[in-house]
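[1] this one's sequence-less:
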């Protein structure tokens, strides 16, 4: 995967986990973190800031580690990968987060269209 694709994937997974955590773990204490990520032997390729509960922070760090170790030149979608690197329970948690956040992002786009008057 290219450096640009890696950065895009990191930003996407961060956004999805942040949305899920904000909505589903409202009452959990959150703490702000910054993590620098390396990729393909290159240090500090991406820097990620997030404010998550402990459970979601663990999921984010797990996802970052998997992205950093992804061996594919052309990264497939994880659910179509011939050699999945996520443990089954973590894959199920991530799928739940991605589904929820994806639906929420889609609904927000539709809502904005209606608020703008369909322009």
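    Here it is on my side, so go on. Here the structure is a predicted model, which means the values were calculated and not measured.
[2] rest of the way, CA atoms for contacts and neighbours
    Noted.
[3] Longest strand of the protein, counting residues only.
    When the chain is parsed with DSSP state E, its longest strand is strand 42-52.
[4] for it, which positions count as buried?
    Neighbour-count burial for strand 42-52 flags 46, 50, 51, 52 (criterion: 16 or more other CA atoms under 10 Å).
[5] structure B:
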């Protein structure tokens, strides 16, 4: 995958996890985290930062590591990948988060478009 695609993927994960965490983990303590992005040994001079609870931070770091280790030059969606790298439970957890956050962020986008 290209460096730009890698940055996009990690940024999307951060946004989706933050949306989920803010809505579902209201009572959990959250902290600001930042990850300087490196890909294939190259510093991308890009930092992804977000605010997450401990559980979501661990999941974010796990998914970031999976992206780093993805062996596909053209990355398929994880759902269609012939060589899944996620542990089954983590994959199911991320699928729920992606579905929830994707719908929520999509609805917010539509709502903002309809405002005059």
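    On my side now, so go ahead. What you see is a predicted model, and the numbers here were worked out from it, not measured in a lab.
[6] where's the spatially most central residue of the second structure relative to residue 40 of the second structure, distance?
    Taking CA atoms, centre = their mean, the centroid of the second structure lies closest to residue 13, which sits 1.1 Å from it. Taking CA to CA, to the nearest Å as the measure, residue 13 of the second structure falls 19 Å from residue 40 of the second structure.
[7] Same check on residue 80 of the second structure?
    Counting by CA to CA, the gap from residue 80 of the second structure to residue 40 of the second structure is 23 Å.
[8] Skipping adjacent residues, who's closest to residue 22 of the first structure in space?
    residue 52 (7.7 Å; CA to CA, 6 or more residues apart in numbering).
[9] about what we covered before: out of the buried residues of strand 42-52 of the first structure, which comes closest to residue 100 of the first structure?
    residue 52 (16.2 Å; CA to CA).
[10] And the strands in the first structure?
    31-39, 42-52.
[11] To what extent does the shortest one diverge from the second structure after superposition?
    Spelled out, it's strand 31-39 of the first structure. After superposition onto the second structure, strand 31-39 of the first structure sits on average 1.4 Å from its aligned residues (mean CA distance after the TM-score superposition for the first structure).
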